[in-house]
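A.B. asks: Sequence plus the predicted model coming up.
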Amino acid sequence: MQKASEGSGERQRVLTGIGEAWRLASQSVDRLDARLLVEYVADCTHADLIAHPERALSAVQFDRLVALVRRRAAGEPLAYLLGSAEFYGRRFLVSPAVLIPRPDTERLVDLAIERMEFLPRPRIVDLGTGSGVVAVTLKCLCPKALITAVELSLSALEVARLNAGRHAAAVRFLAGDWYSPLAVECFDLIVANPPYVAEGDPHLLQDGLPFEPQTALTDAVAGGDGLACIRVIVGGAARHLYRDGWLLVEHGYNQAAAVRKLLHQEGFAEVASWHDLSGIERVSGGRWR
């Protein structure tokens, strides 16, 4: 994408229509990504883009688009460029301080709702809430629930609070590491999507993951198997669950058997794993007895 043309001895700005900007951007990045970037910069809808392709971008807008296209072409995730991502039909703010929500995590929400929807006022805690998408979505879907969200990163916690405000979700946020800020509190449900990628996993170099916070992707044990955080969560759950309360944990594509083993060792009943949208065992959990 060219930023300007020369004319009469001085730089003359060429105003570019949004339709032409879409075409130019599509030469460098995926056509859908290009379209979304144009709509974001021009503050227009897809319908506007189709109906009024001649609508001009200002010089500032065009320069901004050029910069964003270059960043996307270099592999930076689209969600960080747009500042938001969709989860469970709602749009959430994201930044490089938090992981980008994945559709597979919606399975964690579905399973949580199945277990809590018939309780009059369930108490739920979301450990390692990140951007807050799970906690906020649960509050939106189960308004009577008392939701607590725990997060170690203060930067991530700020994003989560903004998302709660954006969706008018009354969620209590606590700063700390897993169970540490909860004292002796107990809950009907514990949900968690912790870091579970093993150090050195080649997936960490793909699909924009180098741009995402590595501490939210990998466990803290050098050379570990990706289960360090899950061991802490499963091992501490009994002290924070009411009888018949549930623990649900999202994990890696090849970790279901190991997580079920941990749950059995800690004395959980009804231990099971559930598949994500791709047919992979993505969430495991059990009932405390």
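C.D. replies: Arrived safely.
A.B. asks: From here on, just use CA atoms for contacts and neighbour counts.
C.D. replies: Noted.
A.B. asks: Now do the strands in the chain.
C.D. replies: For the chain, the strands defined by DSSP state E occupy 5-7, 10-12, 84-87, 90-93, 123-127, 146-151, 171-175, 187-192, 241-250, 269-275, 281-287.
A.B. asks: Same list (the ones you listed) but as a markdown table, adding distance to Gln206 and mean neighbour count.
C.D. replies: A markdown table is the format used below for the strands of the chain (distance: least, C-alpha to C-alpha, whole Å; neighbours: other C-alpha atoms under 10 Å):
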| stretch | distance to Gln206 | mean neighbour count |
| --- | --- | --- |
| strand 5-7 | 37 | 10 |
| strand 10-12 | 40 | 10 |
| strand 84-87 | 19 | 17 |
| strand 90-93 | 23 | 18 |
| strand 123-127 | 26 | 25 |
| strand 146-151 | 26 | 24 |
| strand 171-175 | 30 | 18 |
| strand 187-192 | 24 | 24 |
| strand 241-250 | 20 | 22 |
| strand 269-275 | 23 | 17 |
| strand 281-287 | 19 | 24 |
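A.B. asks: this is the other structure I want to compare:
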Amino acid sequence: MEIARVAIAEAARRLEGVSDTPRLDAELLMAHAMDCTRDALLLGRLGDAAPAGFAALVERRLGHEPIAYITGHRAFWTIELMVGPGVLVPRPDSETLIEAAVAHFGGRAPDRILDLGTGPGTLLLAALDQWPHARGLGVDASPVALDYARRNADRLGLAARAQFAEGDWAKGISERFDLILANPPYIGTGEALPADVRDHEPREALFAGEAGLDAYRVLIPQIPGLLAPGGIALVEIGSAQAEPVTAIAERAGMSARLFRDLANRPRALALH
């Protein structure tokens, strides 16, 4: 029987053609097959026998299925979210919005938070975990995503402070919020994407017209009427979209401040 260390090395070699992080992928799949954390695997279980189910997990990854869909979860900020087909996989780049919110509020905390396009609850639940007395509303057009969001809130012990509603961005919302978060679709319809994104993640969470700006044109004009005094909206953008999205914000009467991600790429705009 093959031991885990050898099986991981072989899987990593096979995954080189489908992943930029083949070794990491192999380790995560092995940890999932062993029902343990990656840290536990690396620190003490590399000499264990590889579980029989590991090979099937590798085959799924070779078919470009996202790691998060295979394992059923993804870490984000200080929380871990359940994810699966039909929801956008949380990206580390999106943590830029939470970092910007923390910088904005400093020693204060927002009372009411709105997450537009919440997906599996990614930004809202991360914010509620950051600020233990805040309450929030997550809106999404996808019933599948909202089901994940509600289950994530339950699992994280945040259900009492998180509400979720099916909706078209902020249509019909009259309340005002201290913090608005949004990660809308912003990929142009003609842009090339990796197969694991293109073939598996929901198109409606990815694409927004030819230039990737359609969602901003609907969403941003709604923001001024939703912000409480002293409030801020943080909107994720594509790395080449700072100028056109800033122009949309300025036409809506708002100023915009750019925040960059850890790779120094434009990633979020703070609007107020």
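C.D. replies: That came through fine. In this text the structure is predicted, and so the values were computed from the model without any measurement.
A.B. asks: TM-score them against each other, please.
C.D. replies: TM-score for the superposed chains, counting by TM-score structural alignment, normalised by the length of structure 2: 0.88, backed by 263 aligned residues with a C-alpha RMSD of 2.1 Å.
A.B. asks: Can I get the strands of structure 1 in TSV including distance to Thr137 of structure 1?
C.D. replies: Shown next, in TSV, are these (distance: least, C-alpha to C-alpha, whole Å):
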stretch	distance to Thr137 of structure 1
strand 5-7	48
strand 10-12	49
strand 84-87	8
strand 90-93	8
strand 123-127	11
strand 146-151	10
strand 171-175	10
strand 187-192	12
strand 241-250	16
strand 269-275	20
strand 281-287	17
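A.B. asks: Ok, which of these comes nearest Leu24 of structure 1?
C.D. replies: Across the strands of structure 1, Leu24 of structure 1 has its closest neighbour in strand 5-7 (15.2 Å, C-alpha to C-alpha).
A.B. asks: What is that closest one packed up against?
C.D. replies: strand 10-12 (3 or more C-alpha pairs under 8 Å, 6 or more residues apart in numbering; DSSP states H and E).
A.B. asks: give me the stretch of structure 2 that the strand it packs on matches.
C.D. replies: Using TM-score structural alignment, strand 10-12 of structure 1 lines up with nothing in structure 2.
A.B. asks: With respect to Gln214 of structure 1, which of the strands of structure 1 lies nearest?
C.D. replies: Across these, closest to Gln214 of structure 1 is strand 146-151 (C-alpha to C-alpha), at 15.0 Å.
A.B. asks: and the closest one, which stretch of structure 2?
C.D. replies: Going by TM-score structural alignment: strand 146-151 of structure 1 matches residues 135-140.
A.B. asks: who touches the matching stretch?
C.D. replies: Residues from elsewhere that reach stretch 135-140 of structure 2 (C-alpha atoms under 8 Å, 6 or more residues apart in numbering): 111-119, 121, 124, 128, 146, 161-170.
A.B. asks: The aligned residue in structure 2 for Ala42 of structure 1: neighbour count?
C.D. replies: Superposed on structure 2 with TM-score structural alignment, Ala42 of structure 1 falls opposite Met34. Met34 of structure 2 has 21 neighbouring residues, counting by other C-alpha atoms under 10 Å.
A.B. asks: same question, Leu226 of structure 2
C.D. replies: Quick note: Leu226 of structure 2 (other C-alpha under 10 Å) scores 20 neighbours.
A.B. asks: residues contacting it?
C.D. replies: Ile173, Ser174, Glu175, Arg176, Phe177.
A.B. asks: Over to Arg161 of structure 2?
C.D. replies: Leu128, Ala134, Arg135, Gly136.
A.B. asks: And it, how close does it get to Asp111 of structure 2?
C.D. replies: Applying C-alpha to C-alpha, to the nearest Å, the value for Arg161 of structure 2 to Asp111 of structure 2 is 11 Å.
A.B. asks: Identify the contacts common to those two.
C.D. replies: Ala134, Arg135.
A.B. asks: before we move on, the earlier item: select only the buried ones of the contacts of Leu226 of structure 2 in ChimeraX?
C.D. replies: Under the burial definition 16 or more other C-alpha atoms under 10 Å, those of those that qualify are selected in ChimeraX by:
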select :176,177
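A.B. asks: sorry, back to before: of all the strands of structure 1, which lies closest to Leu36 of structure 1?
C.D. replies: Nearest to Leu36 of structure 1, of those and by C-alpha to C-alpha, is strand 84-87 at 11.7 Å.
A.B. asks: which part of structure 2 lines up with that closest one?
C.D. replies: Residue span in structure 2 matched to strand 84-87 of structure 1, by TM-score structural alignment: 73-76.
A.B. asks: quick one: contacts of that stretch?
C.D. replies: Counting by C-alpha under 8 Å, 6+ apart, 68, 80-84, 89-92, 95, 122, 126 sit against stretch 73-76 of structure 2.
A.B. asks: any idea which residue sits dead centre in structure 2?
C.D. replies: Nearest to the mean C-alpha position of structure 2, by C-alpha atoms, centre = their mean, lies Pro90 at 2.4 Å.
A.B. asks: quick one: the residue mapped onto it from structure 1 from Arg123 of structure 1, how far?
C.D. replies: Pro90 of structure 2 maps onto Pro101 in structure 1, with residues paired by TM-score structural alignment. Going from Pro101 of structure 1 to Arg123 of structure 1 by C-alpha to C-alpha gives 23 Å.
A.B. asks: same thing with Val133 of structure 1?
C.D. replies: 17 Å.
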